[in-house]
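Asker: Attaching a predicted model along with its sequence, questions to come.
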Amino acid sequence: MNETLKVALIGNPNTGKSSLFNALTGLRQKVGNFPGITVDKSTGFFSLPDGRTAELTDLPGTYSLFPKSLDEAVPLDILLDRNHKQHPELVLYIADASNLKRNLVLLTQIIDLELPVILVLNMIDQAEAKGIKIEIACMQETLGIPVVAVNARKRKGIPQVIEMIQNGGKVSASRFLNTEKILRFPLRELVPAGEEENPHHTSYSLLLKLQQATITQTKKTARPGFDAFRKNYNFDSGEYQRDDLLYRYRAVNKILATCVNEEENSRFKRHQQKLDAILTHKIGGYIIFFLILFIVFQAIFTWAQYPMDLIESIFSQFAIWTGNTL
């Protein structure tokens, strides 16, 4: 068996994507650009126990599927276009276990695209240190996808991730946004003629394509069907985006209330409260603030003079030595 399984690694920025990517692929990776744009593309390979090879593509970090930059548009294009060269057979979603409220919003969008997904909860040690306890079984049941906790930097949990990738992700039966609830028009009209039975044209994928066609409308990218639909039904992309995110944050809050317990009196919170009490004190806070400003001023205008004089002396001596030598 020498098949290649295409896997996309996606998540919010600063969730440890690079650490997980390196832990899985090691030195078997290459860097290039996504076709047609100058956004870096990291691709790596690793072997699965059943003999297949996994091709892992590290997608640019983003907070949602509503792109605000060229980098953030890359994941949306790849996930929506089933004919894209990098379109994944499996999505590996990485989340910061200590900040799930923000991280799970993008995950719910990907789940609604009906793609096979695995959730990797990274930095689980930091979450535990903050008194955050995540019930993995509850998360799996609620989200309807495989979930694994890891510490990618220390390579803890990586064998379990590889095993889950081999078994394949799962297309969740859960839907976090009822498109019919926030929209009052038939999205099925956007399905191209002759593709009415194609299961890839999900309600949410059609909605994102409509959103994308609305905000990137140019002569070069115009889509007659989408443009006519938008005008006929007076589609407001800003209003839709707001409603979409509001519904998702509500859904995420319910998930966290059910599956995540946070200790009220954890060691981390006690230290945080003590520090807050000192730094925000009505008198002591101002004293600390002005002390920091004084230290910064001294570092720039007084203390910096000593290393500058030393560097100048070294270069002067070096110039003299060079002149004598030559």
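Answerer: Perfect, I can see it now.

Asker: rest of the way, CA atoms for contacts and neighbours
Answerer: Fine.

Asker: Can you give me the distance of the nearest residue to L70 once chain neighbours are set aside to Y93?
Answerer: Of all residues not flanking L70 in the chain, V39 sits nearest, at 7.7 Å (C-alpha to C-alpha, 6 or more residues apart in numbering). Distance, V39 to Y93, using C-alpha to C-alpha, to the nearest Å: 20 Å.

Asker: So these two - more neighbours on which side?
Answerer: Y93 (22 against 16; other C-alpha atoms under 10 Å).

Asker: Next up, the contacts around that one.
Answerer: Applying C-alpha atoms under 8 Å, 6 or more residues apart in numbering, we find Y93 in contact with 9-11, 107, 117-120.

Asker: want to compare, so here's the second one:
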Amino acid sequence: MLRTGKKTIQIALTGNPNSGKTSLFNALTGLNQKVGNFPGVTVDKKVGVTQISGHGPAKIIDLPGTYSLYPRREDEWVAYRVMMDVEKQQDLDLLLLVMDASNLKRNLLFCSQLVDLKCPVVVALTMNDLAQKKGIRIDVDELSRELSIPVVPVNPRTNKGIPELKKVISHVLAQSVSAPAPDFIDNKALAPQAIEDLQAIMPEVNDYLAVHYLANYKNLAFDAPLKAQIAAVETKNNFSPNKVQAEEILQRYTRIRKIMQQFVVEPDPLQKKIFTDKLDNLLLHRVWGYVILLVVLFVLFQSIFWLASYPMDAIDWGFSELTGWAASVLPDTWWSDLLCNGLLAGLGGIVIFVPQIMILFGLITLLEDSGYMARISFLMDKLMRKVGLNGKSVMPMISGFACAIPGIMSTRNIENKKERLLTIMITPLMSCSARLPVYTILIGLVVPDTYYLGIFSARGLIMMFMYLLGVVMALIVSLVLKWIVKIKEKSFFILELPVYRAPRWKNVGVTMVEKAKIFVLEAGKVIMVISLLIWFLSSYGPSKKMDAVTQRYEKTKTELTQAGPDNTEALEALDREYGTEKLENSYAGLLGKSIEPVIKPLGYDWKIGIALITSFAAREVFVGTMATLYSVDENNTSTLQQKMENAKRPDGSKVYTLATAMSLIIFYVLAMQCMSTLAVVKRETKSWKWPVIQLVYMTALAYVCSWITFELLK
């Protein structure tokens, strides 16, 4: 029933996972929300606004997918609490339910429960084209009459049926007083006396809502006195939530079977398999499935180097030329130094990696949108179980390749507490996009740009090895934690495999642009702040030390100038030496020198030490830090890679040898260098214990493995 006096209509968008719910949310609100073709994409509720004729703006709350009103996972509890709305915070006007026409029987269970909540419900029937391909025919009008709620066929991908859906929503909202749909089953019969006793305390509660309050009052936001009263009713009537739930589901499916027989025509089960089933025979094969998976991953990492190399080279050259030009035309002042060696160096360290970020996310979106990503979970379940996880752990881990934060948040989709905790603990070992700039520049320094058999790039192979190393180490760590974490709880892996679909190229393009914007604007802010801070710390130091360096430089320069005009090379060498000595005596140099004894066994110098410290804010800051440090004491016409190639130790040996570079890459593969991730782990585990353990074990693992790598290769 429409509540008067409200400024904005509140509509909750709900439905089974993978039913097209988020696509409908995009179609209604026009927001560029990420759409993934696998269960568990939506973790927290998301909000958008749409215009409903006669009612103005309506707020659409996109809830996590759920199969029924009996939540088990964290994300299902999010949806459940909103629909129960005990605190009346949402004040919902309507439930917009998305139902998959190709899986109607399963979807009708949730639908029947929502009908019995007595809140206005409108059904958006999706996947009608797929149902047609399967030979399923639904009498939509009769189904709507049987359920006593509107049912509107839609296709969110093409916007078909969206105007009709909005008209129906407007009509339902306009009914200021409307009789609720009759009960789908006799809810009162499930626990008659307990329901009556609860309604004596809460007269406004209907029969089905009373069942849920009795079953889940401990997890709902009732005040303590009311919880005590409900508990007394439960005890007095010997109310058993599990028994009532089992009886309810049995009754609902009994009626659902009758509805399916009356209003739905389904094909013979022995009918020829559709394309999805045929393709699954190959992609989920016990041998060929894994071979194809490795090929897909190989192509993905090869593409990151191959496709991105041209725009990256152009950006790198452009920034080096711009910096050199700016240095030549601007006066020799502190602000021009800040502009060239701080601002432009930091900006170049951000923009150069945009092509790779876009390509990585574009390819991952293709895998999600096509339906293949869910198959990866299915393939990996057997291996996951051996190390204490299950197939659902794969999704957070794959998300971790983009960023550990959404990956860790998506572990709410894992019902088993131990498996969820283990997944949280190992997800940061996945090589996120923030590591990509570090891998790229270091691999480019020491790995030759050669091809084997004309197609296999050496750099691409090393890149793929680093990603696989993170996965292997994650599985090993999970195996160890499996025996340490003492939580015993049975788990089951149930995953709905979506049908294969042609990728939505618009969605791929939007995702690539959005992720590039996030990288430039969000990560870029951090990189720019750190770059400017590093410029300051690298340009200034204790006045006593810096003055002594400047006096020696001025004295030597005067002597060389007086000696004659043929000392140009000597003066240039003196300038470089002055820049290096000034940097070593700056605040940054002193900080780096102080930690150099700890990192020297790994093959690192003090400049790398500074980058390790600053990149704890965000791993990608490594490149910006190096760009700033080498800009301070190098000429501005060289690219960052050229500057790093020319870097020398005090004894004249190269800094970035194969041993040092590979040791550093290994460190970044395994180290926990992300404050934001630690904060999210604390929020998800509700304790500082696990993020501290995570920080300690990952840092120790990174140090030991980097040391071994350096010793083997030096």
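Answerer: On my side now, so go ahead. Everything quoted here is computed from the prediction, not taken from an experiment.

Asker: So after superposing, what's the score?
Answerer: Superposed pair, TM-score by TM-score structural alignment, normalised by the length of structure 1: 0.78. Supporting alignment: 299 aligned residues with a C-alpha RMSD of 3.9 Å.

Asker: quick revisit: which of the contacts of Y93 of structure 1 lies closest to V31 of structure 1?
Answerer: V31 of structure 1 lies nearest to L9 out of the contacts of Y93 of structure 1, by C-alpha to C-alpha, at 14.6 Å.

Asker: correct me, but the closest one touches T15?
Answerer: No: with contact defined as C-alpha atoms under 8 Å, L9 of structure 1 does not reach T15; the gap is 11.4 Å.

Asker: any shared contact partners between those two?
Answerer: Common neighbours of L9 of structure 1 and T15 (C-alpha under 8 Å, 6+ apart) are I94.

Asker: Tell me who's in contact with A97 of structure 1.
Answerer: By C-alpha under 8 Å, 6+ apart, the neighbours of A97 of structure 1 are 121-124, 126-127.

Asker: immediately after the longest helix seen in structure 2, which helix or strand?
Answerer: In structure 2, assigned by DSSP state H, the helix with the most residues is helix 288-329. Proceeding N to C from helix 288-329 of structure 2, the next assigned helix or strand is helix 334-337, under DSSP states H and E.

Asker: what range in structure 1 matches that next one?
Answerer: Against structure 1, there is no aligned range for helix 334-337 of structure 2 (TM-score structural alignment).

Asker: Likewise for stretch 142-162 of structure 2?
Answerer: By TM-score structural alignment, stretch 142-162 of structure 2 lines up with residues 138-158 in structure 1.

Asker: N237 of structure 2 maps to what in structure 1?
Answerer: Using TM-score structural alignment, N237 of structure 2 sits opposite Y233 in structure 1.

Asker: what's the answer for Q199 of structure 2, then?
Answerer: For Q199 of structure 2, the aligned residue in structure 1 is V191 (criterion: TM-score structural alignment).

Asker: what about the closest residue to that match other than its chain neighbours, is that helix, strand or coil?
Answerer: Closest residue to V191 of structure 1 apart from its sequence neighbours, by C-alpha to C-alpha, 6+ apart: H201 at 6.8 Å. Classification of H201 of structure 1 using DSSP: H, G, I helix; E, B strand; the rest coil returns coil.

Asker: ok, back up a step: what remains of the contacts of Y93 of structure 1 once you look at structure 2?
Answerer: Retained in structure 2 by both residues aligned by TM-score structural alignment, their matches' C-alpha atoms under 8 Å are the following of the contacts of Y93 of structure 1: 9-11, 107, 117-120.

Asker: Tabulate the residues you listed (a markdown table), appending neighbour count, secondary structure and distance to S205 of structure 1.
Answerer: What follows is those, written out as a markdown table (neighbours: other C-alpha atoms under 10 Å; DSSP: H, G, I helix; E, B strand; the rest coil; distance: C-alpha to C-alpha, whole Å):
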| residue | neighbour count | secondary structure | distance to S205 of structure 1 |
| --- | --- | --- | --- |
| L9 | 23 | strand | 19 |
| I10 | 23 | strand | 17 |
| G11 | 27 | strand | 19 |
| L107 | 26 | helix | 14 |
| V117 | 26 | strand | 16 |
| I118 | 27 | strand | 19 |
| L119 | 24 | strand | 20 |
| V120 | 25 | strand | 23 |
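
Asker: Quick one: list the elements packing against whichever strand or helix holds I287 of structure 1.
Answerer: Using DSSP H and E, I287 of structure 1 falls within helix 284-298. Counting contacts by 3 or more C-alpha pairs under 8 Å, 6 or more residues apart in numbering; DSSP states H and E, helix 284-298 of structure 1 packs against helix 267-279.

Asker: Can you name every helix or strand that the helix it packs on contacts?
Answerer: helix 284-298.

Asker: which of the residues in the helix it packs on are buried?
Answerer: Neighbour counts over helix 284-298 of structure 1 (16 or more other C-alpha atoms under 10 Å) mark no residue as buried.
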